[in-house]
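Visitor: can't give you the sequence, but here's the structure:
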């Protein structure tokens, strides 16, 4: 079980902040490699190790996120940034509370994941082809982004409630459609992930309960640590990558993976 925990931690850490759908990958992996027969434990494991990925964002962007450091102007900018994040997270809070159970019961399966991987892979590629003709973007910093744009990105994030969509893909696509450049869209997506994922994780932990044995908590701890370390490495690489390259490669990856999953499921 330790090996499976490490593998799932790797999958979570690699995919959480890339536009490829971490939930989708976890569902696919679990479809072929069961962590445990205890579904309550498996669900809790997959939820809790997300906190490791969230922690990596906080560590990596600490200077940009901590509102009590820097000059008075920098502190003001950080508080305004956080207010935009709060506004952007509201749609997911409202719609998530209303439709979470319905979506989880009806849509959390490999076929839906594969379909969404392909669909949003195509959207990413088309969007990048369209953006390749642009010489500049309207918004080149979070400071320039208005509250209306922030809540617009929040509504795009709600698309990711369907597994296989990818929260980061939905928010990055939304940000770019609303005028953000690629790097700022990705950065705001990371910031928005903190309250969104933290709230969703705590909600599901409360609903599912955490009455596990010490060995089960040890397995969760392994996944958590692996997820944190890997996600931190991936974020560092991803932020360097998007300075000079686009998202088309992730679109192609999504389409190929989605097709493979659909073919395997037909057998």
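Guide: Nice, I can see it. Everything quoted here is computed from the prediction, not taken from an experiment.
Visitor: Could you use CA atoms for every contact and neighbour count after this?
Guide: Fine.
Visitor: tell me the contacts of residue 198?
Guide: 51, 54 (CA atoms under 8 Å, 6 or more residues apart in numbering).
Visitor: That one should be in a helix, yeah?
Guide: Yes. Under DSSP: H, G, I helix; E, B strand; the rest coil, residue 198 sits within a helix.
Visitor: Please tell me how far it sits from residue 126.
Guide: 32 Å (CA to CA, to the nearest Å).
Visitor: Over to residue 81?
Guide: 30 Å.
Visitor: Tell me which of the two has more neighbours.
Guide: Shown here are residue 81 and residue 126; by other CA atoms under 10 Å, residue 81 has more neighbours (23 against 14).
Visitor: which stretch of helix or strand covers that one?
Guide: helix 72-107 (DSSP states H and E).
Visitor: Next SSE downstream of that helix?
Guide: helix 110-131.
Visitor: Now the following helix or strand past that next one: buried residues?
Guide: As assigned by DSSP H and E, the chain's next helix or strand after helix 110-131 is helix 147-157. Neighbour-count burial for helix 147-157 flags 147, 149, 150, 151, 152, 153, 154, 155, 156, 157 (criterion: 16 or more other CA atoms under 10 Å).
Visitor: Would you mark the buried spots in the helix or strand hosting residue 217?
Guide: Residue 217 belongs to helix 214-241 when elements are defined using DSSP H and E. For helix 214-241, burial by neighbour count (16+ other CA under 10 Å) applies to 219-232, 234-235, 238.
Visitor: by contact count, what packs against the following helix or strand past that helix?
Guide: Downstream of helix 214-241, the first helix or strand assigned by DSSP H and E is helix 248-266. In terms of contacts (3 or more CA pairs under 8 Å, 6 or more residues apart in numbering; DSSP states H and E), helix 248-266 is packed against helix 110-131.
Visitor: Return the distance of residue 8 relative to residue 53.
Guide: 12 Å.
Visitor: More neighbours: the two, which one.
Guide: The neighbour comparison of residue 8 against residue 53 (other CA under 10 Å) goes to residue 53, with 30 against 26.
Visitor: take a look at this one as well, against the first:
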């Protein structure tokens, strides 16, 4: 993976991490399209640069995370309960999930199916009752957490799964999106930390390329800057237009992936 590919993947991560279109799926497709070898460092890079996207949420919503006034304990309690199912299932299925990370065909299928679902969610859940994260009780947080587990399958989109889960639990679109962002912080931090610890030899071990660590740092910074802009744009578009256009986008990309695999441009 050269420096241009490093930067392109970081931009893709920053744009797609909080959109309901799957950042992991798009990075897999981008890597395949650029002919990047599916090696262990590339897999680590695609996970580790999420640290930049995590920081974007913490910076944009710093008052939620660091305002230790009345209700702060309940806020973190909901976040912990919401992320617990994903952490447990992700730990148990880590090896099986890694096997799917290089498969464009899996991504194409999940993008397509998820796109069809997004075409209808605005109609299915059109009577929200909760317009503030503070009103989300612990049981709703836990149920949304189970929706988040769907994102373990590459191409599903953690953002899409949790936002749909939030809307199913009567949250407005905007509040479901914000709660999804909050759940992303511990979920992505745990996944990134686990991968960095497990594959630390790729960064500091003998015979490791001297620029591996630098690539992670630069990629994370680029992902941070791009994610800051993407989050703001996504919230505004969600309030105005809902999910239909994201569903159409996913279906189109899914069909293009099927075509690329069929004609041999991408390996299944």
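Guide: That came through, no problem. Given the structure is predicted, the values throughout are model-derived calculations rather than measurements.
Visitor: which of the buried residues of helix 147-157 of the first structure lies closest to residue 63 of the first structure?
Guide: Residue 63 of the first structure lies nearest to residue 150 out of those, by CA to CA, at 21.1 Å.
Visitor: Distance check, the closest one against residue 204 of the first structure.
Guide: For residue 150 of the first structure, the distance to residue 204 of the first structure - CA to CA - is 26 Å.
Visitor: What's the local residue count around the alignment partner in the second structure of residue 80 of the first structure?
Guide: If you follow residue 80 of the first structure across to the second structure using TM-score structural alignment, you land on residue 74. By the criterion of other CA under 10 Å, residue 74 of the second structure has 14 neighbours.
Visitor: Now do the contacts for the aligned partner of residue 20 of the first structure in the second structure.
Guide: For residue 20 of the first structure, the aligned position in the second structure is residue 21, judged by TM-score structural alignment. Counting by CA under 8 Å, 6+ apart, residue 21 of the second structure makes contact with 111, 155, 156, 157, 159, 160, 246, 250.
Visitor: Now name the helix or strand holding residue 21 of the second structure.
Guide: Going by DSSP H and E, residue 21 of the second structure is not in any helix or strand.
Visitor: how much space between it and residue 123 of the second structure?
Guide: From residue 21 of the second structure over to residue 123 of the second structure (counting by CA to CA), the distance is 19 Å.
Visitor: ditto for residue 42 of the second structure
Guide: 39 Å.
Visitor: for residue 247 of the second structure, same thing?
Guide: 13 Å.
Visitor: The two - which one has more neighbours?
Guide: residue 247 (23 against 9).
Visitor: ok, the residue lying closest to the more buried one once chain neighbours are set aside - contacts?
Guide: The spatially closest residue to residue 247 of the second structure, leaving aside those adjacent along the chain, is residue 115, at 3.8 Å (CA to CA, 6 or more residues apart in numbering). Neighbouring residues of residue 115 of the second structure by CA under 8 Å, 6+ apart: 246, 247, 248, 249, 250, 251.
Visitor: ok, and the closest non-adjacent residue to the alignment partner in the first structure of residue 173 of the second structure?
Guide: In the first structure, the residue matched to residue 173 of the second structure (TM-score structural alignment) is residue 182. Spatially, and ignoring its direct neighbours in sequence, residue 182 of the first structure is nearest to residue 176 (6.4 Å; CA to CA, 6+ apart).
Visitor: Wait, the one you found touches residue 183, no?
Guide: No. With contact defined as CA atoms under 8 Å, residue 176 of the first structure does not reach residue 183; the gap is 9.5 Å.
Visitor: if we can go back for a sec, which one of the buried residues of helix 147-157 of the first structure sits closest to residue 25 of the first structure?
Guide: Nearest to residue 25 of the first structure among these, with distances taken as CA to CA, is residue 157, at 18.0 Å.
Visitor: measure the aligned residue in the second structure for that closest one to residue 38 of the second structure for me?
Guide: Aligned by TM-score structural alignment, residue 157 of the first structure pairs with residue 148 of the second structure. Taking CA to CA as the criterion, residue 148 of the second structure is separated from residue 38 of the second structure by 26 Å.
Visitor: likewise residue 104 of the second structure?
Guide: From residue 104 of the second structure to residue 38 of the second structure the distance is 12 Å (CA to CA).
Visitor: do the same with residue 54 of the second structure
Guide: 24 Å.
Visitor: Next: residue 95 of the second structure.
Guide: From residue 95 of the second structure to residue 38 of the second structure the distance is 16 Å (CA to CA).
Visitor: Quick check on these two: which one has the bigger neighbour count.
Guide: A direct count of neighbours by other CA under 10 Å for residue 95 of the second structure and residue 38 places residue 38 higher, at 15 against 10.
Visitor: Please name the residues that touch that one.
Guide: residue 102.
Visitor: that's a helix at it, yeah?
Guide: No. Secondary structure of residue 38 of the second structure (three-state DSSP): coil, not part of a helix.
Visitor: just checking, what residue in the first structure corresponds to residue 134 of the second structure?
Guide: Aligned partner of residue 134 of the second structure by TM-score structural alignment: residue 143.
Visitor: Also residue 159 of the second structure?
Guide: By TM-score structural alignment, residue 159 of the second structure lines up with residue 168.
Visitor: how many other residues sit next to the closest residue to its match other than its chain neighbours?
Guide: Closest residue in space to residue 168 of the first structure, ignoring its immediate chain neighbours: residue 19 at 5.1 Å, by CA to CA, 6+ apart. With neighbours defined by other CA under 10 Å, the count for residue 19 of the first structure comes to 26.
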